[in-house]
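Engineer: Next one to model:
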Amino acid sequence: MKRLLSVLGIVAISSSAGSSVMACGNSKDSIAIVLSTTANPYFSTMKSVAEAYEKETSYQFKFYDSQDKSDLETSNIENALTAQPKGVIVNPVNAENSSGGKKVIDANLPLVTVDREFDSKIGEGSFVTDNKVEAGKLFDAVTKYKNLGDQKLKVYIIRGVSGADASNKRYAGFVSDHQDKIELVNATNGESNFQNWERDKAKNDVQTNFTTAVKNADVIFAENDEMAMGALAALKEGDDSMKNWLKTGLVVGFDGNTDAKESISKWTNETSDNLFLTIEQNPSLMIKQAIDSVIKILKDGKELAKKYENYTAVSANLIKPQGINE
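Structural biologist: Here you go, the predicted model:
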């Protein structure tokens, strides 16, 4: 009887061990995806696309929201690393702060950035829109429509986040590269008019500064669509002088959010109280390419790169009213 119990005990232990090994074999390796924010529709789209794309891979994706805070991004990356992911994708809050990214490199894991780069270009690569080039297209379209001749284009600028790669490059493409052709009308230094990519903050900024600065502008350039739509709301909900500004003034954004594109589709010379232009980026394609890149790196098993030279440009489109600049 004792021998029988002993045999049964061995069988039970073996069965238990076998179940444990089976469970371990079925568990998915993970890839950490650290986003600057999910409050912005652009980045929430990126997250939802990645969640759907996860089913097409053999990996589990773990998401972290940095709420547009560099210190939280670093903390998120540290927390992600404790979960022992196979790779890390980061959408940086601030291009100048790569402390979190360096921790990924130190952990000898593949690092890929998406939508924005770290200035230090650490990691395997980056999948981004060429923000500087695309912002230049916005400037060209505005000046062609305005046809000011030798006069300078008067611009009221609403910026994103200080140090953010996208903010720096969009400012360069629309403003810095055309210093001899524009005049910033911001009452204070327009270069530092940061509204954190947020609709409500941009709306309040335009409401507060209309009489001292905005009213003198030919165009409001907001560095993303959320802020552009906030600026537009301030003007449409304002007094007659603000509404009248929209008869000749233009509001321009960047990203290609759904409500921005809908507004542009309604713009005509008679219904000019709508957004005029935006650049439609492709966050869905960006995040998929970043995921594919990490998976390929893991599959190839090559020595990991600590830095890269050139980012991978993801295509973008200029969205404008029908018949404009044809």
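
Engineer: use CA for all of it now, contacts and neighbours both
Structural biologist: Will do.

Engineer: and the strand or helix carrying Leu72, what other elements does it pack with?
Structural biologist: In the assignment (DSSP states H and E), Leu72 maps to helix 70-82. Counting contacts by 3 or more Cα pairs under 8 Å, 6 or more residues apart in numbering; DSSP states H and E, helix 70-82 packs against strand 29-35, strand 59-65, helix 99-106.

Engineer: Can you give me the buried ones in the longest one?
Structural biologist: If I follow you right, that is helix 99-106. Neighbour-count burial for helix 99-106 flags Gly100, Gly101, Lys102, Lys103, Val104, Ile105 (criterion: 16 or more other Cα atoms under 10 Å).

Engineer: The first one contacts Ala80, doesn't it?
Structural biologist: To tie it back to what came earlier, the one meant is Gly100. No: under the contact definition of Cα atoms under 8 Å, Gly100 does not touch Ala80, with a separation of 10.5 Å.

Engineer: For the comparison step, fold the sequence that follows:
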Amino acid sequence: MKRNRLKMLSLALTGALVIAGFTGCGSKTEQGAQGGGDKKKIGMVVSTLNNPFFVSMKEGAEKKAKELGYDVVVLDSQNDAAKERSNVEDLLQQGVSALIINPTDSDAVGNSIAVANDKKVPVLTVDRQANKGEVVAHIASDNVAGGKMAADFILEKLGGKANIVELQGIPGASATRDRGQGFHQGVDGKADVKVVASQAADFDRQKGLNVMENIMQATPQFDAVFAHNDEMALGAVKALKGKKALVVGFDGNDDAKKAVESGEMAATVAQQPDLMGSLGIENAIKVIKGEKVEKQIPVDLKLIKK
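Structural biologist: This next block holds a predicted model:
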């Protein structure tokens, strides 16, 4: 009798362990199907942290994540599409439940997004959009409107007559395309307005300085410079060395605001990168929770001038 009792107890324990095992397997499978490991972890891939604009975006995301009780892991792509893909793969390996990407290039980022799509991890883009891949939401300023805002300001300040230099951002980036489009909407076709030079300086301050110096040698007569971001505008200011020309940037970073206050720059079209980062986290959390988000989430712009 005692031996029978022990046998029955042993069978009961074995059955309980088997059931527990199946339950655990079911839980992991369900998580995998939803594309996430740690439901409190969000991945963020930033094009470069060698730019105050994107540092501010990162800080906005980190602050909001902490406030809402989530962890955010931020990786720097160093303006390299291959590094961007490696960062995405790293974050997916860590088991993030959502991915926020600030693309290095709107076309190349499609390869990185495809990796996340295969793992069923939702992707949100910030500032620069993706031309390929499945993205649940894009958070950005209206770059076309901002470019036109800059053009309108320059023409207003110069009485509708101007020779203008345009410093373009990274070729292929949506921000470059959209800011340029808006700028040309404001200046093209006007009788007394001419874009005398338009060259890429890759959103970089040192390149902005170098390109501006080259333009000044080839095209010495101009009245204004529109740079697709503040870093290039600040490089242009250094190259100008007191030459009288209106310089207008785009982003509204702290250095640019100081340059506007001192009179070195005429204006900057200010974005709110910290708010972009914050909205990225808020909407990523909504997606993780299965809530609906808007496909396009706008962030307000404003012109900062003295």
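
Engineer: ok, back up a step: among the helices and strands packed on helix 70-82 of structure 1, which comes closest to Gly256 of structure 1?
Structural biologist: strand 29-35 (18.5 Å; Cα to Cα).

Engineer: post-alignment, the following helix or strand past that closest one versus structure 2, mean distance?
Structural biologist: As assigned by DSSP H and E, the chain's next helix or strand after strand 29-35 of structure 1 is helix 41-53. Overlaying structure 2 shows helix 41-53 of structure 1 at a mean distance of 1.5 Å from the equivalent residues (mean Cα distance after the TM-score superposition for structure 1).

Engineer: ok so, going back, would you mind putting the buried residues of helix 99-106 of structure 1 into CSV with distance to Lys302 of structure 1 alongside?
Structural biologist: Conversion of the buried residues of helix 99-106 of structure 1 to CSV gives the following (distance: Cα to Cα, whole Å):
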residue, distance to Lys302 of structure 1
Gly100, 23
Gly101, 20
Lys102, 19
Lys103, 20
Val104, 17
Ile105, 15
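
Engineer: Figure out the helix or strand that the residue mapped onto Asp140 of structure 1 from structure 2 lives in.
Structural biologist: By TM-score structural alignment, Asp140 of structure 1 lines up with Asp152 in structure 2. Under the criterion of DSSP H and E, Asp152 of structure 2 resides in helix 143-157.

Engineer: who's in contact with the following helix or strand past that helix?
Structural biologist: Sequence-wise, the next helix or strand downstream of helix 143-157 of structure 2 (DSSP H and E) is strand 162-168. Contacts to strand 162-168 of structure 2, defined as Cα atoms under 8 Å, 6 or more residues apart in numbering, come from residues 155, 176, 180, 192-203, 208, 221-228, 232.

Engineer: and the angle for strand 162-168 of structure 2 with helix 143-157?
Structural biologist: Strand 162-168 of structure 2 and helix 143-157 are oriented at 150 degrees to each other (axes from the mean of the first three to the mean of the last three Cα atoms, to 10 degrees).

Engineer: Pull out the buried residues from the contacts of strand 162-168 of structure 2.
Structural biologist: Taking 16+ other Cα under 10 Å as the criterion, what is buried in those is 155, 176, 180, 193-203, 208, 222-228, 232.

Engineer: residue in structure 2 matching Lys169 of structure 1?
Structural biologist: Mapped onto structure 2 by TM-score structural alignment, Lys169 of structure 1 lines up with Asp178.

Engineer: and the equivalent of Ala234 of structure 1 over in structure 2, how many neighbours?
Structural biologist: With TM-score structural alignment defining the correspondence, Ala234 of structure 1 maps onto Ala239 in structure 2. Applying other Cα atoms under 10 Å, we find 19 residues neighbouring Ala239 of structure 2.

Engineer: Now do the contacts for Ala239 of structure 2.
Structural biologist: Counting by Cα under 8 Å, 6+ apart, Ala239 of structure 2 has contacts Leu209, Asn210, Met212, Glu213.

Engineer: May I ask you to confirm that Ser15 of structure 1 belongs to a helix?
Structural biologist: Yes: assessed by DSSP: H, G, I helix; E, B strand; the rest coil, Ser15 of structure 1 belongs to a helix.

Engineer: Against Tyr171 of structure 1, how distant is it?
Structural biologist: Distance, Ser15 of structure 1 to Tyr171 of structure 1, by Cα to Cα, to the nearest Å: 64 Å.

Engineer: and if you look at Ala231 of structure 1?
Structural biologist: For Ala231 of structure 1, the distance to Tyr171 of structure 1 - Cα to Cα - is 17 Å.

Engineer: any idea which helix or strand carries Phe22 of structure 2?
Structural biologist: Residue-wise, Phe22 of structure 2 maps onto helix 2-33 under DSSP H and E.

Engineer: Where do the helices of structure 1 begin and end?
Structural biologist: Listed in chain order, the helices of structure 1 (DSSP state H) span 2-26, 41-53, 70-82, 99-106, 131-146, 165-174, 199-209, 225-236, 240-245, 258-265, 283-300.

Engineer: If anything else comes up later, I'll come back, but that's it for now.
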